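[1] Sequence below, structure please.
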Amino acid sequence: MSVLPQHLKYAETHEWVYIDEEGNAVVGITDFAQESLGELMSVTFPELGRDVSAGDDVMSLESVKSASDIYAPLSGEIVEINEALEDEPELINDEPYDGGWLFKIAPHDTSELEELLSDEDYQEMIDA
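    Below you'll find the model as predicted:
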């Protein structure tokens, strides 16, 4: 069973998101997703300032097993990337909910969060 913080919302594509104190949506991948990918080797970040829609393919992660696309859980503008991952992509494996966050979005509409899964709903989906 994967670790699932209750304060996060989850996408069916295995991203998590929460709104930080500055009003930005912080995005990462779940513990389940990082376990499935295996040891991460490199990160291809989205372009800062890029306007994305919920569900858009925005970046990729490459592991020893495969490459995986990462999707935007909310619509908005990419305003920050986790630069630490350029030199240490393994932070995603080690700290998927803390130091391994991927990027931040200035959301156009935070009501899109309501369309995402709770921790219980996400757990039910990955257990199915």
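[2] From now on I want contacts and neighbour counts done on CA atoms only, so please keep to that.
    Fine.
[3] and the nearest residue to residue 103 once chain neighbours are set aside, how far is that from residue 124?
    Nearest non-adjacent residue to residue 103, counting by Cα to Cα, 6 or more residues apart in numbering: residue 81, 4.2 Å away. Going from residue 81 to residue 124 by Cα to Cα, to the nearest Å gives 30 Å.
[4] The two: which is more packed in?
    A direct count of neighbours by other Cα atoms under 10 Å for residue 81 and residue 124 places residue 81 higher, at 19 against 11.
[5] residues contacting the more buried one?
    Neighbouring residues of residue 81 by Cα atoms under 8 Å, 6 or more residues apart in numbering: 45, 46, 48, 102, 103, 104.
[6] Next, the second sequence, to be compared with the first:
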Amino acid sequence: MTTIPESLKYTSEHEWVETMSGGRVRVGITDFAQRQLGDIVFVEQPKVGDRFEAGEPFGSVESVKSVTEVYTPVTGQVTARNDRLGDQPELMNDDPYGEGWLIEISLTNPSPDGLLSAKEYGAYITSED
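    The predicted structure follows:
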């Protein structure tokens, strides 16, 4: 069964967004996404300081099955990235909502639009199966 924490927001591209202090968010891929990908073997991430508009690809995740782009769900500047994924990409499989996070972004717009609640995301992935 797919885990969907209530405290997070989601995108239809299967990223999650955690609101942090100071107008920042943390971004990763959902449990559903990592299950679809299979064993993750490589993660490409942006540099700290890179800027993105909501909906732009910011990196990619390579698994034994495929390579998929990851999209930024918000507009802003990358303030941190999870460098542990360089040596341990499997953290995204083992703990997608914790140790497997991808990047942190300082928001340009403090109220990002278009994100799904846990309930809405759950309904969305159910309709995809």
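[7] among the contacts of residue 81 of structure 1, who's most crowded?
    In those, the most neighbours by other Cα under 10 Å go to residue 102, 27 neighbours.
[8] Excluding chain neighbours, give the residue nearest to that one in space.
    Using Cα to Cα, 6+ apart, the closest residue to residue 102 of structure 1 is residue 28 (5.0 Å).
[9] what about the one you found, helix or strand, and which?
    If you go by DSSP states H and E, residue 28 of structure 1 is part of strand 25-29.
[10] can you pull the buried residues of stretch 114-125 of structure 1?
    Going by neighbour count (16 or more other Cα atoms under 10 Å), the buried part of stretch 114-125 of structure 1 is 116, 117, 118, 119, 122, 123.
[11] And the third one, what's its match in structure 2?
    The alignment partner of residue 118 of structure 1 in structure 2, by TM-score structural alignment, is residue 117.
[12] Now do the longest helix belonging to structure 1: everything it contacts.
    Longest helix in structure 1 by number of residues (criterion: DSSP state H): helix 119-127. With contacts defined as Cα under 8 Å, 6+ apart, helix 119-127 of structure 1 is touched by 2, 4, 5, 6, 8, 9, 10, 11, 12.
[13] the helices in structure 1, which residues?
    Under DSSP H, structure 1 gives helices at 31-37, 84-87, 91-94, 119-127.
[14] Give me the mean deviation of the last one from structure 2.
    Average distance, helix 119-127 of structure 1 versus aligned residues of structure 2 after superposition (mean Cα distance after the TM-score superposition for structure 1): 0.4 Å.
[15] buried ones in stretch 53-61 of structure 2?
    For stretch 53-61 of structure 2, by 16+ other Cα under 10 Å, it's 54, 58, 59, 60, 61.
[16] ugh, wrong one, I meant stretch 6-14 of structure 2
    8, 9, 10, 11, 14.
[17] tell me which of the residues you listed is nearest to residue 68 of structure 2?
    residue 14 (11.2 Å; Cα to Cα).
[18] Distance-wise, check the residue nearest to residue 102 of structure 1 relative to residue 8 of structure 1.
    From residue 28 of structure 1 to residue 8 of structure 1 the distance is 10 Å (Cα to Cα).
[19] Residue 5 of structure 1: how many residues sit nearby?
    The burial count for residue 5 of structure 1: 13, using other Cα under 10 Å.
[20] For the most centrally placed residue in structure 1, give its distance to residue 14 of structure 1.
    When structure 1 is reduced to its mean C-alpha position, the nearest residue by Cα atoms, centre = their mean turns out to be residue 28, at 2.4 Å. Separation of residue 28 of structure 1 from residue 14 of structure 1 (Cα to Cα) stands at 9 Å.
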